[in-house]
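A.B. asks: structural data only, the sequence is not supplied:
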């Protein structure tokens, strides 16, 4: 058997790369160990009772979770809006055309406080006209999810953003509206039914 001929093109090629065993430099290992030890030490010395003003501004009662906010505790309506409303109505308050109505300049938002409260308490399932355009999306009810103070805070936030300039809503107003509408168990059938609210 004759020896295989090596072509000139093959002679120009570099040899195939090979995997070599290269240990991690000891300096990198030492740095990783120091960082891990620092992380463990930092977490073990952190104080869960750190004043919330040092963080995002929520009160200790809000950070606890399931328990209602303590009397006089500040509730961040903007944070509630971001977590529960912005996905549909958008962070800009402009909504989504044809589906989710805008909150910016909405006559329902800056109108009667009781109507806005009723919308959050029981939701809407039907056509609603906002700024001359009809929207067919469904608005979920938040009456069972949010307390009176939280509904007041998020509505106050919405009524003061994106050019809206309506008065703040108090937790007492929400509580009174909730009591007045306590018999209702289903969403409002669009704007026509909402317009009939006293």
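C.D. replies: Perfect, I can see it now. Nothing here was measured: the structure is a model prediction, and the numbers come from that model.

A.B. asks: contacts, neighbours, all on C-alpha from now
C.D. replies: Noted.

A.B. asks: quick check, central residue of this protein?
C.D. replies: Geometric centre of the chain, nearest residue: residue 83, 1.9 Å, by C-alpha atoms, centre = their mean.

A.B. asks: tell me which stretches of the chain form helices.
C.D. replies: Assigned by DSSP state H, the chain shows helices spanning 8-12, 26-44, 60-64, 77-84, 86-89, 107-110, 113-122, 148-158, 171-180, 190-195.

A.B. asks: which of those sits most buried?
C.D. replies: helix 148-158 (a mean of 24; mean count of other C-alpha atoms under 10 Å).

A.B. asks: hold the first one in mind and look at this next one:
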């Protein structure tokens, strides 16, 4: 009769197999303690100390030694000398061309034309008032009614600038009206100073060309 396996040997074999399996496995991940290097802490402390010293000692009433050294006066630019010419064409390009177009024809049904417009070639004082205070509501131009809005430029442009842009449009696209003077614009500004809202189109401005 053959000998039966020794249970203790079988258990020992299983234990050896389990130990070998565990040996083949990697250790469970764990987090090691890694303190910040001392030289990094020293650099941070030095930067903080330098920043504090700079803030305390830097003059606040002088331009900085580095970076943008422009003053407020530099940003405002050089004041225009009295009597210096103003480029009306450039002002038209920056303030008017989006609506009235470079051709002066405007956009049909939306923005009225300046070419041949009775409002442009008529009274210079009234043209100045329109630019200064703006217009809303129905406005008839060359027999066509427009119902839109033109912004006021009194706060954006000075008298000489409004005179220049008006003189420009009154001499372009076949228009032959006389130039507008800054004095005319100044008088129109004073006359309409109390206005709180734009002109109400034809109802407020009367007949075009008058």
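C.D. replies: Thanks, I have the structure now. Given the structure is predicted, the values throughout are model-derived calculations rather than measurements.

A.B. asks: TM value for the aligned chains?
C.D. replies: Laid over one another, the chains give 0.65 as their TM-score (TM-score structural alignment, normalised by the length of the first structure), with 136 aligned residues with a C-alpha RMSD of 2.1 Å.

A.B. asks: map the residue nearest to the centre of the first structure onto the second structure.
C.D. replies: Aligned counterpart of residue 83 of the first structure in the second structure: residue 94 (TM-score structural alignment).

A.B. asks: what's the closest non-adjacent residue to the equivalent of residue 142 of the second structure over in the first structure?
C.D. replies: Residue pairing (TM-score structural alignment): residue 142 of the second structure is matched to residue 131 of the first structure. Closest residue to residue 131 of the first structure apart from its sequence neighbours, by C-alpha to C-alpha, 6 or more residues apart in numbering: residue 106 at 6.3 Å.

A.B. asks: from residue 37 of the first structure, how far out is the one you found?
C.D. replies: Distance, residue 106 of the first structure to residue 37 of the first structure, by C-alpha to C-alpha, to the nearest Å: 54 Å.

A.B. asks: ok, longest helix in the second structure?
C.D. replies: Per DSSP H, the second structure has its longest helix at helix 38-57.

A.B. asks: report the aligned residue range of the first structure for that helix.
C.D. replies: By TM-score structural alignment, helix 38-57 of the second structure lines up with nothing in the first structure.

A.B. asks: residues in contact with that helix?
C.D. replies: Residues external to helix 38-57 of the second structure that are found in contact with it (C-alpha atoms under 8 Å, 6 or more residues apart in numbering): none.

A.B. asks: so what does residue 110 of the second structure match up with in the first structure?
C.D. replies: Under TM-score structural alignment, residue 110 of the second structure pairs with residue 99 in the first structure.

A.B. asks: wait, doesn't that match sit right on residue 133?
C.D. replies: No - the pair residue 99 of the first structure / residue 133 is not scored as a contact, 10.4 Å apart, by C-alpha atoms under 8 Å.

A.B. asks: neighbour count: those two, which is higher?
C.D. replies: Applying other C-alpha atoms under 10 Å to residue 99 of the first structure and residue 133 shows that residue 99 carries more neighbours, namely 15 against 11.

A.B. asks: check contacts around the more buried one.
C.D. replies: 135-137.

A.B. asks: tell me how far it lies from residue 141 of the first structure.
C.D. replies: Taken as C-alpha to C-alpha, the span from residue 99 of the first structure to residue 141 of the first structure is 17 Å.

A.B. asks: go on, residue 81 of the first structure?
C.D. replies: From residue 81 of the first structure to residue 141 of the first structure the distance is 14 Å (C-alpha to C-alpha).

A.B. asks: and residue 133 of the first structure, by the same measure?
C.D. replies: As judged by C-alpha to C-alpha, residue 133 of the first structure and residue 141 of the first structure stand 22 Å apart.

A.B. asks: residue 128 of the first structure now?
C.D. replies: Separation of residue 128 of the first structure from residue 141 of the first structure (C-alpha to C-alpha): 16 Å.
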